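A.B. asks: coords please:
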Amino acid sequence: MTSTAHIVVLAASVRGERMGRVLADWAGTRVADRFATHDLIDLAECELPDDQLLQPGGGTKTAIADRLDTADGYVFVTPEYNHSYPGSLKRAIDWHYREWMFKPATVLSYGVQGGLLATEHLRGVFAELHMVTTRRVVGLHAPWYELGPTGYTAPEPVTKAFDMALGELDWWAETLRVARRDRPYGQ
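C.D. replies: Sure, this is the predicted structure:
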């Protein structure tokens, strides 16, 4: 059964030599199997306004604001850089506020040790933005070893774990969509 939720997959790395987009493409195929619609936003292809224009609660409307706003939930594909997530992702998060509110997110992190410190740092940021982070997240340990000519080929346990995380994301997306519609939170 296909969910009616619209999910945004966000590729966080902007480095020239990166595998984030390859992993986001893989995640996008898994999302497409479960959800009616999805959108892939690659931060390497996005230009955000100058940070001097940033204000509490966001700032000037960005080129990706509407795409984020239409989402019922998010999949963040992020590397772990220096035991946290990249600055490019922090900028994208900070430039938006209302777009994230009362929506769920799951994290697909990667790195030498699976990138789970990036995930844990994101949980606190997401809570501040009224986002619900799924309990199930997936950390990819050295996924570059599973790269081939056609992209990333996930081991079966990784695919199973990610599909379980997407199941939880689906539940939260539907639950929070109904809540946003029927019982909007007084801001």
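
A.B. asks: from now on I want contacts and neighbour counts done on CA atoms only, so please keep to that.
C.D. replies: Fine.

A.B. asks: which of the helices or strands spans the most centrally placed residue in the chain?
C.D. replies: Nearest residue to the geometric centre of the chain (C-alpha atoms, centre = their mean): F76, 1.9 Å. Using DSSP states H and E, F76 falls within strand 73-79.

A.B. asks: immediately after that strand, which helix or strand?
C.D. replies: helix 87-94.

A.B. asks: want to put them side by side, so please do this one too:
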Amino acid sequence: MTKIGIILGSTRPGRNGEAVARWVHELAAQRSDAEFELIDLLDYKLPHLDEIMPPSLGQYAQPHTLAWAEKIASFDGFIMVTPEYNHSTSGALKNAIDFLYAEWNNKAVGFVSYGSVGGARAVEHLRLISGELQMADVRAQVALSLFTDFENFSVFKPGPHQADALSTTLDQVVAWSEALAPLRAK
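C.D. replies: Below you'll find the model as predicted:
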């Protein structure tokens, strides 16, 4: 069965992303076309990139990198849940992505973002990064506004239309993950 990782891309205390990622996982778990697992960056304790060799060589030396690589390699595709900080994604998510290379290749990725403009600018940066990592980013995305999908900017209360946007995003990530399977098998 296709395995999709839902990456919680914020490590900030009091992060809004935890409620968002749990919502994504809860709705995804109701599907029967793939297995979904929530991946919290806090569980991996990745320091700032500390590998001597470039990730594209796959010569990881640090135990935390090896554990992270094993986890990411086990998935066929991803949903990245990202805040928008200063017109981009979080430093924690960018750092976690930068640790690896081949483990991301030929996998689909979709985005669930949140921020004052729905996290749209964070996703634009992640799409560029995904292309460099040979990932197929899907067109659909979920853009959650801090003004309309959160109460007092901190209590997650997504509008009903957001579940439909998430369903479409999940449909596309699962389909593309399955379509890319022959490339991963090589």
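
A.B. asks: just the helices from structure 2, written as ranges.
C.D. replies: 17-28, 63-73, 91-98, 120-132, 161-179, 181-185 (DSSP state H).

A.B. asks: among the ones you listed, which is nearest K107 of structure 2?
C.D. replies: With C-alpha to C-alpha as the criterion, K107 of structure 2 lies closest to helix 161-179 of the helices of structure 2, at 5.8 Å.

A.B. asks: in structure 1, what residues pair with that closest one?
C.D. replies: Following TM-score structural alignment, the aligned partner range for helix 161-179 of structure 2 in structure 1 is 157-175.

A.B. asks: ok, back up a step: now render the helices of structure 2 as TSV, adding mean neighbour count.
C.D. replies: Shown next, in TSV, are the helices of structure 2 (neighbours: other C-alpha atoms under 10 Å):
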stretch	mean neighbour count
helix 17-28	18
helix 63-73	16
helix 91-98	18
helix 120-132	18
helix 161-179	19
helix 181-185	11
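
A.B. asks: in a markdown table, list these along with distance to L49 of structure 2.
C.D. replies: What follows is the helices of structure 2, written out as a markdown table (distance: least, C-alpha to C-alpha, whole Å):
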| stretch | distance to L49 of structure 2 |
| --- | --- |
| helix 17-28 | 22 |
| helix 63-73 | 9 |
| helix 91-98 | 6 |
| helix 120-132 | 16 |
| helix 161-179 | 27 |
| helix 181-185 | 26 |
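
A.B. asks: of all these, which lies closest to G5 of structure 2?
C.D. replies: helix 63-73 (7.9 Å).

A.B. asks: hmm, who's touching that closest one?
C.D. replies: 5, 44-46, 60, 99-100, 103-104 (C-alpha atoms under 8 Å, 6 or more residues apart in numbering).

A.B. asks: still on that earlier bit, the residue nearest to the centre of structure 1 maps to what in structure 2?
C.D. replies: Match for F76 of structure 1 (TM-score structural alignment): M80.

A.B. asks: look up how far L27 of structure 2 lies from its match.
C.D. replies: 15 Å (C-alpha to C-alpha, to the nearest Å).

A.B. asks: nothing else from me, thank you.
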